[in-house]
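Trainee: sequence first, predicted model second:
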Amino acid sequence: MSKFIAYSNVDGKFELSTFENWEFTKDNEKLYTLGQAFCNKFLSGQTIEGLLINGDPGVGKSYFAYAVVNEMYKNNRTAIAISVENLLGMIKETFNSSGKVGEMSIINTLREASLIVLDDLGVEVKTEWSTKTLYKVIEAINSANKKLIITTNMTTEQLKQHLLSSDGVARTFNRIQEMCVPMTVKGDSWRTKGVRERKTNFFKDLGVI
């Protein structure tokens, strides 16, 4: 289990992203219910689709995905949650020391996990290398028949264009569509709300308001 946790974005914020710590709003109750149902089906061994979750920044996509992964850890199931940008960075770093062997080691670790979360797809800088590498990653997860959750700030059409290969073929996007059910998360941004609250508290503490 420690190997999979080491690959994940495990920091203080990640560890607090659990269903137990879920802060309910008028917008996210259905998302919570979905997360609980997804975990229950997955943990009971029932067939379930992966998820492609899009929406504006700060609406809870990453929290949801990390809460699912933390639920897997709580039940001793293997899972990895990592941002696409960090994953590509890890693979690129192996070139200096291990070359292709290092790349395959990372991809094989993803294949070993029962559930993989690729967070913030679309934030990474698009290059021919990143496009080809992402296809390798998605194809490896698919061929291992593992479940995938993807979060992105992009719309479905934007993501399709972002993932286009240099020959104009949407291989990666088409594979994701085969593996994941698309859903859109809507609501007020937690980040914007947090800034407003911090601003109010700041001036209150200074006795200005």
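Mentor: Sure thing, it's come through. Numbering: from 1, shown residues only.

Trainee: okay, CA-based contacts and neighbour counts for the rest of this
Mentor: Will do.

Trainee: residues contacting the host helix or strand of residue 41, please?
Mentor: Per DSSP states H and E: residue 41 is located in helix 29-43. Here helix 29-43 makes contact (Cα atoms under 8 Å, 6 or more residues apart in numbering) with 19, 22, 47, 48, 64, 67, 68, 71, 72, 185.

Trainee: tell me the helix or strand right after it.
Mentor: Counting by DSSP H and E, the next helix or strand C-terminal to helix 29-43 is strand 50-55.

Trainee: identify the residues contacting that next one?
Mentor: Against strand 50-55 from outside (Cα under 8 Å, 6+ apart): 61, 147-156, 176, 179-186.

Trainee: centroid-nearest residue for this protein?
Mentor: The residue lying closest to the centre of the chain (Cα atoms, centre = their mean) is residue 119, at 2.6 Å.

Trainee: what's the closest non-adjacent residue to that residue?
Mentor: Using Cα to Cα, 6 or more residues apart in numbering and skipping residues adjacent in sequence, the residue nearest residue 119 is residue 83, 4.2 Å away.

Trainee: the structure to be compared is supplied as follows:
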Amino acid sequence: MKTLESKITKPKERFIKEYVCSGCNMTVTQKEMEIPIGPRKGEKITANFGCKCADIKLAEEAKKTRANLQNEKMKQFFDYYSLINESLKAATLENYEPTSNELATAKQTITDYIQEFDGTKNLLLVGNYGTGKSHLSVSVTKKLMEQGKECLFLSLPKLLTKIKETYNNKGVTEDELLEVIQRVDLLVLDDLGAEHKTEWAITKLFEILDNRAGKATIYTTNLDSKELRERMNERNFSRLMENTEVIKMNGRDYRRREF
């Protein structure tokens, strides 16, 4: 019995040339081949062997698809867990318009922070109401999520309320919420000092700060250092300031700049 291999008619081949493909940098052998069977029998075609351009294109398309899915997953995660005001959802770095030199410097510092992001450095945005601290903080999360980073924006007063709510419902548990807060690449804790000063709030804040040790966090506050220290207590304030750069943002009320 003849083997299957012996029954297959191999095409006639003629070597044409060998070259290095400029697209994939692989050595390619070009041959002329004659179709041995079928309606195109006898027809000669030119075939290139060794080129990886098609494989590379497919791999790049697959990588792009994965990146798009990852970005969409990051956005869904952010939308699900973040506690963000409706007015901040449209905030971007591009549509932030500084109203003073100090705010322009703050925007540049934020831009540099995004470009140099290593997942470890903290920022504390300090200034009076309406200067765009929350706006710039949200902008950082959006830029980093475009890079595939996991980010979270939480108003501290709302977060503490949310944690209390977990004690009485069957939705997101406190442990789940704190685990998410701990693991994200960047956490924004907005409006420090606006929460009610209770022993429970101070203890819970320390737990959050302690869990974030060594990971990037951005804080915003309307209080000065003396007020913030008194509000948080010395232990929390000390933990807050570890590896943290302070950005001062005082100026005209950004939200009323049109007037």
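Mentor: Received the coordinates, thanks. Worth saying up front: this structure is predicted, and the values here are computed from it rather than measured.

Trainee: need the counterpart of residue 124 of structure 1 in structure 2.
Mentor: Mapped onto structure 2 by TM-score structural alignment, residue 124 of structure 1 lines up with residue 195.

Trainee: hmm, back to that, now, the most widely separated pair of the contacts of helix 29-43 of structure 1?
Mentor: Spatial extent of those (Cα to Cα) is set by the pair 22 and 47 at 25.8 Å.

Trainee: which of those two has more neighbours?
Mentor: residue 22 (15 against 8; other Cα atoms under 10 Å).

Trainee: would you agree residue 146 of structure 2 is in contact with residue 72?
Mentor: No. Applying Cα atoms under 8 Å, one finds residue 146 of structure 2 not in contact with residue 72, separated by 9.4 Å.

Trainee: in whichever strand or helix holds residue 72 of structure 2, which residues are buried?
Mentor: Residue 72 of structure 2 is part of helix 53-81 when elements are defined by DSSP H and E. The neighbour-count criterion (16 or more other Cα atoms under 10 Å) identifies 70, 71, 74, 75, 78, 81 as the buried residues of helix 53-81 of structure 2.

Trainee: and stretch 130-149 of structure 1, by the same measure?
Mentor: 130-135, 137-142, 146-149.

Trainee: and the helices in structure 1?
Mentor: Along structure 1, counting by DSSP state H, helices occupy 2-7, 12-16, 29-43, 61-74, 84-97, 100-112, 128-143, 156-162, 171-179, 190-205.

Trainee: what does the residue nearest to residue 119 of structure 1 align to in structure 2?
Mentor: Superposed on structure 2 with TM-score structural alignment, residue 83 of structure 1 falls opposite residue 155.

Trainee: what lines up with residue 4 of structure 1 in structure 2?
Mentor: Looks like residue 4 of structure 1 aligns to residue 78 there (TM-score structural alignment).

Trainee: next, residue 14 of structure 2: secondary structure please.
Mentor: Three-state call for residue 14 of structure 2 (DSSP: H, G, I helix; E, B strand; the rest coil): strand.

Trainee: please name the nearest non-neighbouring residue to it.
Mentor: residue 32 (5.0 Å).

Trainee: one more: residue 149 of structure 2?
Mentor: Nearest residue to residue 149 of structure 2, sequence neighbours excluded (Cα to Cα, 6+ apart): residue 185, at 6.0 Å.

Trainee: is it true that that neighbour touches residue 151?
Mentor: Yes. Assessed by Cα under 8 Å, residue 185 of structure 2 is found in contact with residue 151 at 5.9 Å.
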